[in-house]
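A.B. asks: Here is a sequence with its predicted model. Questions after.
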Amino acid sequence: MASSPTDTSQPGPSHPVVEDARSFAGVPDDTQRLWTPHRMAYIGGENKPEDPHDDEQCPFCAGPQRSDEDALIVHRGQVAYVILNLYPYNAGHLLVCPYRHVADYTELDDDEVREIAELTRTAMRVIRQVSDPAGFNLGMNQGPVAGAGIAAHLHQHVVPRWMGDANFLPIIGRTKAVPILLADTRQLYADAWP
């Protein structure tokens, strides 16, 4: 016999107790939690430009107008710069961006291609010196369909990788544990930049 909402039977296997989980926020138990509330800004598109083609709204155009510490810029070159990813895939995730607001790799001029390549190589050396990763993912997501969050301003990803870093958290929980503050990572990399 199914129990009704007014059923006053004792809790047990056929009558489980259902409690509102919101009342347990912050209550210690045996579950380990990694809170990543900063990811909600990315998920909700908080810092995404309304018009991706407007370089006034573009975070990669606005970054160089701010201080290195405030914008998380690690190094400024002649035609490109290196900045920490505000929503990193892994600790130490860097982006190499041209100053010029261009979307496609084929739009880069020769000086931009050379400096982006050289800054990427230097970024790998610096990350190896500071963070000792086992490898890297390098790449550019060209267009929204390819996964570019800011498709209107080209940027090269330099993502350090360690053995076992792709555990259940990002795969199942869509959460990444980043064990160091972005400002601290920026300072370490800026200090090690040749």
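C.D. replies: That came through fine.
A.B. asks: Could you use CA atoms for every contact and neighbour count after this?
C.D. replies: Will do.
A.B. asks: Now do the contacts for Pro64.
C.D. replies: Pro64 makes contact with 71, 73, 99 under the criterion C-alpha atoms under 8 Å, 6 or more residues apart in numbering.
A.B. asks: so is it in a helix, a strand, or just coil?
C.D. replies: What DSSP: H, G, I helix; E, B strand; the rest coil gives for Pro64 is helix.
A.B. asks: The structure to be compared is supplied as follows:
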Amino acid sequence: MSQQDEQYRVAVGNDGRASVGETSDQPYRVPVSNDENGPASVFEHLWTPYRMAYIRGEGKPTGDHDCPFCLIPKMGDEEGLIVARGRTVFAVLNLYPYNAGHLMVVPYRHVPDYTDLTVEEVAELGDLTQTAMRTIRAVSGAHGFNIGMNQGHIAGAGIADHLHQHVVPRWGGDTNFMPVIGLTRVLPQVLTETRRLLADAWAEHADTGAEA
């Protein structure tokens, strides 16, 4: 038996169960076979009771009558934080942004799934996404973007019944100790000012094509 094997045997015991109080020269290893409670006994727990309301769906829209994505287009642009309106989709700032300039491209129709969109809606959703990227780059100098949509509650969609695509600008170093450790996002600009800057620049970048 090697010295390493002997140290492991001493640390966990002949029966494969982890011991407590092993010395510093004995490596601590958690066996995953022939051990009924070993791995579970060393896991730490992070309690997040505030997420239970989200898991249960409390406060979620139950239809187009209380869906924020259906109600927002009926508001004025400033009140609803709408950046641009298209024929079948619109662009609106996220009320709880990951980064400054985080917006969403949303169809007017109350549909849940990407496969529910018409050909026209798919085309315009893509067009407004491109315009959003060009506009945000011009206004804020974004280094990159996260673009995507969560389909269904199981995939993390906050409002699963109404499709929405996120456009999140990114900068080098925008993920630091504040959100990771402090659970705080630093947003240097109020949403109304961000909306005004993007809305004012939107038309200039709407049809510039691939050359932009």
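C.D. replies: Perfect, I can see it now. This one's a predicted model, so the numbers in the text were calculated from it and none came from an experiment.
A.B. asks: Map Glu193 of the second structure onto the first structure.
C.D. replies: Using TM-score structural alignment, the equivalent of Glu193 of the second structure in the first structure is Asp184.
A.B. asks: Apologies, that question was intended for Cys67 of the second structure.
C.D. replies: Cys67 of the second structure maps onto Cys58 in the first structure, by TM-score structural alignment.
A.B. asks: Would you mind measuring from that match to Arg161 of the first structure?
C.D. replies: Distance of Cys58 of the first structure to Arg161 of the first structure, given as C-alpha to C-alpha, to the nearest Å: 28 Å.
A.B. asks: so what's the alignment partner in the first structure of Pro112 of the second structure up against?
C.D. replies: Matched to the first structure by TM-score structural alignment, Pro112 of the second structure sits across from Ala103. Ala103 of the first structure makes contact with 142-143, 151-154 under the criterion C-alpha under 8 Å, 6+ apart.
A.B. asks: before we move on, back to that, just put the contacts of Pro64 of the first structure in TSV and tack on neighbour count.
C.D. replies: TSV is the format used below for the contacts of Pro64 of the first structure (neighbours: other C-alpha atoms under 10 Å):
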residue	neighbour count
Ala71	19
Ile73	25
Tyr99	20
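A.B. asks: Tell me the one among the residues you listed nearest to Asp54 of the first structure.
C.D. replies: Tyr99 (14.1 Å; C-alpha to C-alpha).
A.B. asks: Hmm, Gly63 and that closest one touching each other?
C.D. replies: No - using C-alpha atoms under 8 Å, Tyr99 of the first structure is not in contact with Gly63, being 9.4 Å away.
A.B. asks: any idea where the strands of the first structure begin and end?
C.D. replies: 73-76, 80-84, 94-98, 135-139, 156-161 (DSSP state E).
A.B. asks: Would you mind finding the most buried of the ones you listed?
C.D. replies: Using mean count of other C-alpha atoms under 10 Å, the stretch among the strands of the first structure with the largest mean neighbour count is strand 94-98, at a mean of 28.
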